[in-house]
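Undergrad: predicted model and sequence below, questions to follow.
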Amino acid sequence: MRKQERNSSQKATIGRIVRYIRRYRIYLYLSLILAVVTVLLTLYVPKLTGRSVDYMIGKGKVDFYGVRGIIYKIICCAAITGAGQWLMNLCNNKMTFEVVRDIRNDAFEKIEKLPLSFIDAHPYGDIESRVIADADQFADGLLMGFTQLFSGVVTIVGTLAFMLSVNGKITLAVVVITPVSFLVAGFISKRTYSMFQKQTAIRGEQTGLINEMVEGQRVVKAYNQRAHVVADFDEINDRLTDTTLKAVFYSSITNPATRFVNSLVYTSVGIVGAFSVIGGTLTVGQLTAFLSYANQYTKPFNEISGVVTELQNAIACAARVFELIDEPAQIPDAEDAAAPQTFEGHVRLDQVDFSYTKDVPLIENLSLEAKPGQKVAIVGPTGCGKTTLINLLMRFYDVCGGSISVDGTDIRMLTRDALRSGYGMVLQDTWLKSGTIRENITMGNPDVSEEEMIRVAKTCHIHSFVMKLPKGYDTPVSDNGEDFSQGQKQLLCIARVMMCHPSMLILDEATSSIDTRTELKIQDAFGRMMEGHTSFIVAHRLSTIRTADVILVMKDGHIIEQGNHRQLMEAKGFYYNLYQSQFLGQAI
C-alpha cells in the first residue's frame, strides 16, 4: 500500500510540474524542435564520414573532390548544430527558471496566507529549506532533464532510423539488447526516489537546527550548551550522511551498469558488422558509420540514466515544496465582511473558548467588555492565557467557541486587514525588517510626513540616537537590528505603532527593555496617545498598570478577579498577593 501511495504521490507531483511547464510551453516546443534539428545534423555527420571512407578505399583511388564536398557539409552541420544547441540551452534555462520562480512565488505567497498555527508548529529553518534549498535542487534536476532528456530521446530514435537506413539486420541486434538498459535504469530509479525524499526531509531538519542555533548563539554559549548542540547536529548530520550515501550508491550504479549494456551493444555491432563486410553486404564506410551510430545510440542511455536519478531527486524536492503550497490557508474573510476605516473601540468577548490542541483546553467561558477609551490591563501567572487573549483579539487565531466583537460586529464578519489596521501592537519580542530605520518606523503609515515622523520619533526618544547614526533615518537595518540595543529596538517598535495613530492599542510588556527614566517618559507618551482609545496592556510589572481603568486577573484561562487597582487591593485576593509578592517579597 505504501508503495502504491508513493507511486501515486510521485505521479501527482509530476502532474503538478507539467502544469507549471504548460505556462511556458512555447520554450518547450522550441527546445524540442531545436533538439530534433541538432540531433539529426549530428547523426548525419557519421553518414558523411562513412561516405568519405568509401571515397578513400583502394590505392590511388581517393576521390579528393568528393571528400572535399563532404568536409564542407560536415563544417556546415557542425556550425548549425552549435547554434542550435546554444538556442536550445537558452530555451531550457528560460523555461526552468521561470517555472522555479513561479513555484517559489506560490510557496512564498502561501506562507503569507498560512495560519499562525502552522508557522508556530513548524521549524522556521525547515520552511526556509523548502523554499530555497529544495527549489534549487528541483531547478538543477529540471534543467538537466530538459537539457539531456529531450536530446537523448531524440538521439536514440534518430540513431535507430539512420541505422535502419544502412542495415536492418545489425539494427535488430541493437534493438534486442536495448531493453536491458531500461530494466537496469527502472530498477535503480525505484529505489532512489524514496532515498532522495528522505534526504530532503533530513536536510530541512538540519537547516532548521542551524537556523535555530545561529539565532540563539548567545544563549547557547551562556549556558555552555555548545557540546550538546554539536552532538545534536552530529546526530542529524550522521543520518543525512547515511541517507545520502545510500542514495548516491544506488544512483552511482546506474552509469556503470548502463555502460556495460552499451558495451554489449557496441560489441554486437562490431561483430555482426565485420561478418557483413566480409560477406559483401556492408561496405567499410558503412561499418564505420554504424560503429559511430552504435556509440551515439548508447551514449544517451548513460545520460538518461543519470538524468533519471537527478529527476528522482528533483521530484522529491518538488514534492516538499508542493506540500507547503498545499497546506490549508487561513479561513478567508467572509464575502460580506465589513472593512471600517476607524473603530470606536467597544470590544466584547462573550463566553469565549479556545485551545491550541483539542485535548488541552486553555481558555474556557471567558467573557469581558472593554468600553471605548478604557485602559484594560491583563495580569496573571505565566501560562494563564494573557498572550493567547491578545492573539484572539487580533484574530491571529480564531475562537473555538463563543465570539469576539468590536463595535457590535463579530470580528469574523470584519476583514482581517481592517481589524488589524484598527489595532496598534507593541510586543515584548521586537522585530525589525531589512531596510532602513525610516522604512521600519513608517511601516504602518508609509505616507506620513517628515515633520510628523520626527515629532513622533522625538516623543519616543529615538530621534537623538538616530541622528547620531551615519545616515540618520536612512541607516540600513539588517539581521533584525543586531547593531542596536534591545532597548533601542523596542523604542523603534513603539515609534512604529505611534506613527499609525491606531483606534485601539495592545501593549505586551512594551517597555520591558527600556531604562526606568525613559520608561516613565514613554509611559507618559502612551498615556497621551491612549486618551480616547481602548487599550489592552499585558504587564508583569504591576506598578505600570496602577492607573488602568479595569484590571483583569487571569488564572488557568479564566478571569478570576476584575476591578481597578484600589478595588482589587481592598479585596485582598489573588491580585493583592501577586502585588505584595513583587514589592514586599511575600509568597502568593
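TA: In hand now; what should we look at?
Undergrad: only C-alpha atoms for contact and neighbour calcs from this point on.
TA: Fine.
Undergrad: hmm, Cys460 and Ala525 touching each other?
TA: Yes: between Ala525 and Cys460 there is a contact under C-alpha atoms under 8 Å: 7.4 Å.
Undergrad: who has more neighbours, these two?
TA: Between Ala525 and Cys460, counted using other C-alpha atoms under 10 Å, the more crowded position is Cys460 (24 against 15).
Undergrad: the more buried one: what's it in contact with?
TA: Leu491, Leu492, Ile494, Ala495, Ile522, Ala525 (C-alpha atoms under 8 Å, 6 or more residues apart in numbering).
Undergrad: ok, which pair from those is furthest apart?
TA: Leu492 and Ala525 (14.0 Å; C-alpha to C-alpha).
Undergrad: hmm, back to that, kindly indicate which of the contacts of Cys460 lies nearest Ala319.
TA: Distances from Ala319 to the contacts of Cys460, taken by C-alpha to C-alpha, are shortest for Leu492, at 40.6 Å.
Undergrad: what's around the closest one, how many residues?
TA: Using other C-alpha under 10 Å, Leu492 is surrounded by 26 other residues.
Undergrad: unless I'm mixing things up, it is touching Glu439, no?
TA: No: between Leu492 and Glu439 there is no contact under C-alpha under 8 Å: 10.9 Å.
Undergrad: next up, a second structure to put side by side with the first:
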Amino acid sequence: MPGPMGRGAASERAKDFKGTIKKLIAYIAHERVALVVSIACAIASVIFNVLGPRILGQATTELFNGLAAKVMGTGSIDFTKIGYILSMLLCLYVTSALMNLVQGWLMTGLTQRVCYRMRREIIAKVDRMPLSYFETNSVGDVMSRVTNDVDTLGQSLNQSVTQLITSITQIIGVAAMMLSVSPIMAGMTFLTVPVSLVLVVVVVRSSQRYFRRQQSILGMVDGIIEESFSGQSVIKVFNREERAVADFDVQNRNLYESGWRSQFFSGLMQPIMNFVANLAYVAVVIVGAFLAIAGTITLGDIQAFMQYVRNFTQPITQLSQVSNMLQMLSAAAERVFEFLGEPEETPDAATPELPPCRGEVDFEHVRFGYTPNKTIIHDFSCHVEPGQTVAIVGPTGAGKTTLMKLLMRFYDVNAGSITVDGVDLRDYARDDLRANFAMVLQDTWLFTGTIRENIRYGRAGASDEEVEAAARAALADHFIRTLPGGYDFELNEDASNVSQGQRQLLTIARAFIADRPILILDEATSNVDTRTEERIQRAMDALMQGRTSFVIAHRLSTIRNADKILVLRDGDIVESGTHEELLAKNGFYAELYNAQFAEGGEED
C-alpha cells in the first residue's frame, strides 16, 4: 500500500478555483436564509458605520462655528444641538454593533453546521467506499481531509464571506460619502485604487500555489505521523528511528517552505496597502487645507473626509486578505469535494425474499484481478455444502485472501460467479449478504472500550449473559475474569494491554455472539505460540460446528480435519481433497506439508 508520499504527484496538478467555489456555493445553498439575513445585517452594520463620520463632522463644524462666534462676540456654542448630534451618532454606532453581533452569530452557526455536515458526509462516504480505496490511499491523508481541511474551510468561510460583503459595501458607501463631501478630494483618493488592485493581483497570484501546496503537504505530514505512531515497535526493532525522522523532515521541510512563503506573501498585503493609504492620506490633507482656506469646505468636512480615507483603504486591505482566505478555502474545499466525489461501490441490488441462509457456496469459473492487466484468480470453481469446513492453502500470493474478499463482496468478480444458496452475490444487498458472515482475521481489530463492548460488537443487542456465554465458548472467560474489572476492563487504542492470543480469543468470542451461518478464518493462529494456538484452535473448532467454514492457514497441521482442502497456486486449484488424500497423492500439498515438517514447524 502506498504511503503518504504516494499522493505527491497528484498534488501538483492544476486546480479549479472557480469550479470549487461554485460547488461550495451549491453545497451551502440549504443555508440560504441564514446567509441572506447575515449578509443583510452585515450591510446594515456597515451603512450605519459609514454615516458616522459625516454626522461627527457636523458636530465638529457646529463646535468650531460656536467657538468662532464666541471669540467674535456674536454668539455662543449650542451644546444642545451638539448633544443631539452626538446622541444620534451613538444610536447609529449601537445599532451597527448589534447588527454586527447578529451577523456574527448567524455566520458562525452557518459555518459550523456546514463543517458538521461535511464531516458526517465524509464518514458516511467512508462506509460507501470500495475496499480498493483504502488499500491504495494513506490513512493520514484521509484524516487530514476530515480534520485540517474541514477546519480550514470553516474558518475561511466564516471570515471571508463576512469580510467580502462588508468590504464591498464599505467601499461603495464610503465612495458615495466622499463624493458628497468633495469630488476633488474623492478623485484623488480613487487614484490609489488601481495601484492597490495591481499590487493585490501580483501578491495573490504569487501566494495561490503555495496555499494549495501547503494543504496537500499537510495531508502527507499527517500520513507520516500516523504511520510512525502505528509502526513504532517495528521502527525501534530495526533501529530506523533516524530514517523515520529523516523521512518526516523531508515533508516537514516542504511544509515549512510552502507555509512561510504563503504566509509571507499574505503578510505583504497589510504593509503595501498601508503605504498606499498613507500616500492618499497625505494628499487629502494637503488639498483639503487649501480647499478649507478657500472656503469650499468646512473643517468638519475635512475631519470626516480624513476618516473616510482610512475607511476607504481599510476594506481594500481586507479584500486582499479575503483573497488569501479564498485561496485557502478553495484548496481545502477542493480536497474535501475530491474525496466526496471518489467512486463508490456499485449500487446494491434489492435482496430477494429468501429463507434463512443454509451456507451452500458455489464458485463457478471465477476470474479476477485487482487491475485489468494482472489476473490473480484465473478459473476457480468449487462447490461447498452447508456445514462443510473448507481449508484453502497455498504459497503467498496464490489468491487465498483474495477469494475471501470476493466471497464477502469487497470486490466483484471480473468473470464467472459466486453464489450463496444458489443466489449470485451481486443479487444481494451488501449488508444482507454480509449479515450471513462472521470473520476471524490474522490482524485482530479491537477498539478502545471495554471487553464487553468489543465482544458485543458482533451483535449490538446481545445481553450481558450472552456476552459472557460467548466468551466461555471461545475459552476467553477465564483470562477475562483475571483482568482488573473483568468484562469491564478497558482496552487501550491498540488493545496492547492484553496479549496477542487473548486478542484473538476475543475476536472469536465476537464471532460466536454474531452467530452467522458462514465463517471465515484467515490465518487466525499465525501470530501466536504453539500452546496458545492449541487453545485458539479448540475455540475455533467449537465455533465452526454447524457452520460453513472457510479456513486459510499456513500451518497445515491445523486443517487436517477439514472436510475439503483446496490447494491454490497462481490463482488456480492444483489439488483438492482431504488431508490424507492429498498426502497420498504426494503432490504439491505434500511438498508444502513436508517442507513445514522438515523445518520443525508441524508434527504429524
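TA: Cool, the structure landed. It should be emphasised that the depicted structure is a prediction, and the values quoted were computed from it without experimental measurement.
Undergrad: quick TM-score on the pair, please.
TA: The TM-score (TM-score structural alignment, normalised by the length of the first structure) is 0.95; 583 aligned residues with a C-alpha RMSD of 2.1 Å.
Undergrad: switch the contacts of Cys460 of the first structure over to CSV; also include distance to Gly152 of the first structure.
TA: Below are the contacts of Cys460 of the first structure laid out as CSV (distance: C-alpha to C-alpha, whole Å):
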residue, distance to Gly152 of the first structure
Leu491, 62
Leu492, 59
Ile494, 62
Ala495, 62
Ile522, 70
Ala525, 72
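Undergrad: these in helices, which ones?
TA: If you go by DSSP state H, these have Leu491, Leu492, Ile494, Ala495, Ile522, Ala525 in helices.
Undergrad: Glu531 of the first structure versus the last one, what's the distance?
TA: Distance of Ala525 of the first structure to Glu531 of the first structure, computed by C-alpha to C-alpha, to the nearest Å: 10 Å.
Undergrad: swap in the fourth one?
TA: Using C-alpha to C-alpha, one gets 17 Å for the distance from Ala495 of the first structure to Glu531 of the first structure.
Undergrad: these two - which one has more neighbours?
TA: Neighbour count, other C-alpha under 10 Å: between Ala495 of the first structure and Glu531, Ala495 has more, with 24 against 13.
Undergrad: contacting residues around the counterpart of that one in the second structure?
TA: By TM-score structural alignment, Ala495 of the first structure lines up with Ala509 in the second structure. Residues near Ala509 of the second structure by C-alpha under 8 Å, 6+ apart: Ile455, Ala470, Ala471, Arg472, Ala473, Ala474, Ala476.
Undergrad: closest to Val285 of the second structure out of those residues?
TA: Ile455 (78.6 Å).
Undergrad: the helix or strand harbouring that closest one vs the first structure, mean deviation?
TA: Here Ile455 of the second structure sits within helix 451-456, counting by DSSP states H and E. By mean C-alpha distance after the TM-score superposition for the first structure, the fitted helix 451-456 of the second structure averages 1.8 Å away from its aligned residues in the first structure.
Undergrad: what is the corresponding segment of the first structure for that helix?
TA: Here helix 451-456 of the second structure aligns to the first structure at residues 437-442, judged by TM-score structural alignment.
Undergrad: and that stretch, how far out from the chain's middle?
TA: 26 Å (C-alpha atoms, centre = their mean, to the nearest Å).
Undergrad: which residues touch it?
TA: Against stretch 437-442 of the first structure from outside (C-alpha under 8 Å, 6+ apart): 432-433, 446, 448, 453, 473-477, 492-493, 495-497, 499-500.
Undergrad: understood, closing this out.
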